[in-house]
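Q: can't give you the sequence, but here's the structure:
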């Protein structure tokens, strides 16, 4: 079976830079386009940036229907491994479902830091489709973005099977939060119409990280990487990376957790 064609603008991107790598993971029904502004600005500051395109995203709904959450986990792990080939330090950023995926990553590898943007552990609107197969597709509304005239590449409808994979990865990650010990920065929008703000608070309260921060995005909705606070996210992320790169470089290097 021939793979579906990637939508123009939805491709993964790799921006080479220095020995500090940043993995950026988009969310459910999103694509790397939704985090490209962040990635290009990090690259302009000298960092090496990789934003993978998750399986079934940025092509068509039929391909998404065949994707499993383990595919998405593997995509993120492969991106981390690719960055580790050339980078001494690697930080992972995830938006929405991407936040759940990078949190899962942190339970397996020695990340220098994890940053999440409205990380998803619950999506109330989707709960009624749990363990359901009909309807086959669910209509999607406009992206939850406060800023006007912003375009996000996304499907107009998503497969119910894929929604169940999203529900599964959120549940999977929620049970593993106590395994996380690396530095953590949680960006959260109090006015988020997709993922309850309490998800970020749950993560903050459950992880075992000694170094953790909550950053409120008061002028953005759910897709904050394309919203009014996107430059604020960049500045705070840069501060976080500078802080923890200095700490990492003053201590013995850690290896992958098997």
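A: Noted; the coordinates are in hand. Being a predicted model, the structure only gives us computed values, none of them experimental.
Q: only C-alpha atoms for contact and neighbour calcs from this point on.
A: Noted.
Q: and residue 171, what is it in contact with?
A: Residues in contact with residue 171 (CA atoms under 8 Å, 6 or more residues apart in numbering) are residue 121.
Q: Please read the previous query as pertaining to residue 207.
A: 177, 178, 179, 180, 181.
Q: Kindly reformat these as a markdown table containing neighbour count, secondary structure and distance to residue 76.
A: Converted to a markdown table, those look like this (neighbours: other CA atoms under 10 Å; DSSP: H, G, I helix; E, B strand; the rest coil; distance: CA to CA, whole Å):
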| residue | neighbour count | secondary structure | distance to residue 76 |
| --- | --- | --- | --- |
| 177 | 22 | helix | 17 |
| 178 | 15 | helix | 20 |
| 179 | 16 | helix | 18 |
| 180 | 24 | coil | 17 |
| 181 | 19 | coil | 19 |
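Q: can you name the two of those residues that are farthest apart?
A: 177 and 181 (9.0 Å; CA to CA).
Q: Now do the shared contacts for those two.
A: What both residue 177 and residue 181 touch, as defined by CA under 8 Å, 6+ apart, is the set 207, 208.
Q: Out of the contacts of residue 207, which comes closest to residue 89?
A: When those are compared for distance to residue 89 (CA to CA), residue 181 comes out closest, at 16.1 Å.
Q: if I pick the closest one, what's in contact with it?
A: 207, 208, 209, 210.
Q: Against that first model, consider the following:
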């Protein structure tokens, strides 16, 4: 069964949560529910190509598609009357959230959770993890080992192209981080097995003009910090960050 976006409509202050690469809104659902209890309206869009049993669907999409998905998510909330919006994302979702800030989309604040927004390829295990993910899904779908082996070269080619596109996106954004003035929340897991945790520190240092940089390090957490051992601490930290924002100018 395909996994969809979720929309928890509650209070007048809106939050967008964006999921990780090769994942779905399920990885931000617990955070979404926690924020809903705090009276926030929460929308988590499903990135194009995601949420199916065919991993190649992800490779048929592009970062441009996901940027468009994020802009459509902002527009969706605006159409429903939400004038000020905070945008957060896990991993890839954090890259796209940061792109919304850099592009000066109409958002109040941004945030990243374990997101390789600088030096995307540095000490990065995304490629190996994705290839493992493909093999597991193909096996579950009934493909033989021979079929899987025959398909992998094309998967690797498409994957390498896509990861290079993501890297180019982060490189293009990097030059503009010192222009960001909105409040930014940064969460990083100390035991991150997917990306170099020091990327988060570099991001913090690049945000020289941001009105607030709220940085949190979760020493015992792995990459999926939103569902890991420190998820409750993360939920509380995000909530505290949101409470301090200048919603509706007051």
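A: Perfect, I can see it now. Everything numeric in this text was worked out from a predicted model, so none of it was measured.
Q: just the strands in the second structure please.
A: Assigned by DSSP state E, the strands in the second structure fall at 6-8, 14-18, 41-44, 85-90, 109-113, 184-189, 213-218.
Q: Just give me the mean distance for the last one relative to the first structure.
A: It refers to strand 213-218 of the second structure. Mean deviation of strand 213-218 of the second structure from its aligned counterpart in the first structure after superposition (mean CA distance after the TM-score superposition for the first structure): 1.0 Å.
Q: if we look at that strand, which residues are touching it?
A: Applying CA under 8 Å, 6+ apart, the set of residues contacting strand 213-218 of the second structure is 183-190, 204, 207, 230, 237, 241.
Q: Quickly check those residues for the two that are furthest apart.
A: Using CA to CA, those span at most 25.0 Å, a distance reached by 207 and 230.
Q: And residue 22 of the second structure, what's its match in the first structure?
A: Alignment note: residue 22 of the second structure maps to residue 29 in the first structure; criterion TM-score structural alignment.
Q: gap between that match and residue 35 of the first structure?
A: Counting by CA to CA, to the nearest Å, the gap from residue 29 of the first structure to residue 35 of the first structure is 13 Å.
Q: Please apply the same query to residue 92 of the first structure.
A: To residue 35 of the first structure, residue 92 of the first structure is 13 Å away according to CA to CA.
Q: In terms of neighbours, single out the busier of these two.
A: The neighbour comparison of residue 92 of the first structure against residue 35 (other CA atoms under 10 Å) goes to residue 92, with 29 against 24.
Q: That one pairs with which position in the second structure?
A: Matched to the second structure by TM-score structural alignment, residue 92 of the first structure sits across from residue 87.
Q: List the residues that contact its match.
A: Residues counted as contacts of residue 87 of the second structure (CA under 8 Å, 6+ apart) are 15, 16, 17, 18, 97, 107, 109, 110, 111.
Q: What about the contacts of strand 213-218 of the second structure, which one has the most neighbours?
A: Counting neighbours by other CA under 10 Å, the top entry in the contacts of strand 213-218 of the second structure is residue 188, with 30 neighbours.
Q: Would you confirm that that residue contacts residue 200?
A: Yes. Between residue 188 of the second structure and residue 200 there is a contact under CA atoms under 8 Å: 6.3 Å.
Q: which residues do the two both contact?
A: 114, 115.
Q: list the contacts for residue 233 of the first structure?
A: Contacts of residue 233 of the first structure (CA under 8 Å, 6+ apart): 187, 225.
Q: one more time with 10 Å
A: Residue 233 of the first structure makes contact with 38, 115, 117, 187, 215, 216, 217, 224, 225, 239 under the criterion CA atoms under 10 Å, 6 or more residues apart in numbering.
Q: Pull the most distant pair out of those.
A: Largest separation among those by CA to CA: 224 and 239, giving 18.3 Å.
Q: what about these two, which has more around it?
A: More crowded of residue 224 of the first structure and residue 239, by other CA under 10 Å: residue 224, with 28 against 12.
Q: State the number of residues packed around residue 250 of the first structure.
A: The local packing of residue 250 of the first structure (other CA under 10 Å) involves 9 other residues.
Q: Roughly how far does it sit from residue 185 of the first structure?
A: For residue 250 of the first structure, the distance to residue 185 of the first structure - CA to CA - is 21 Å.
Q: now do residue 80 of the first structure
A: Separation of residue 80 of the first structure from residue 185 of the first structure (CA to CA): 18 Å.
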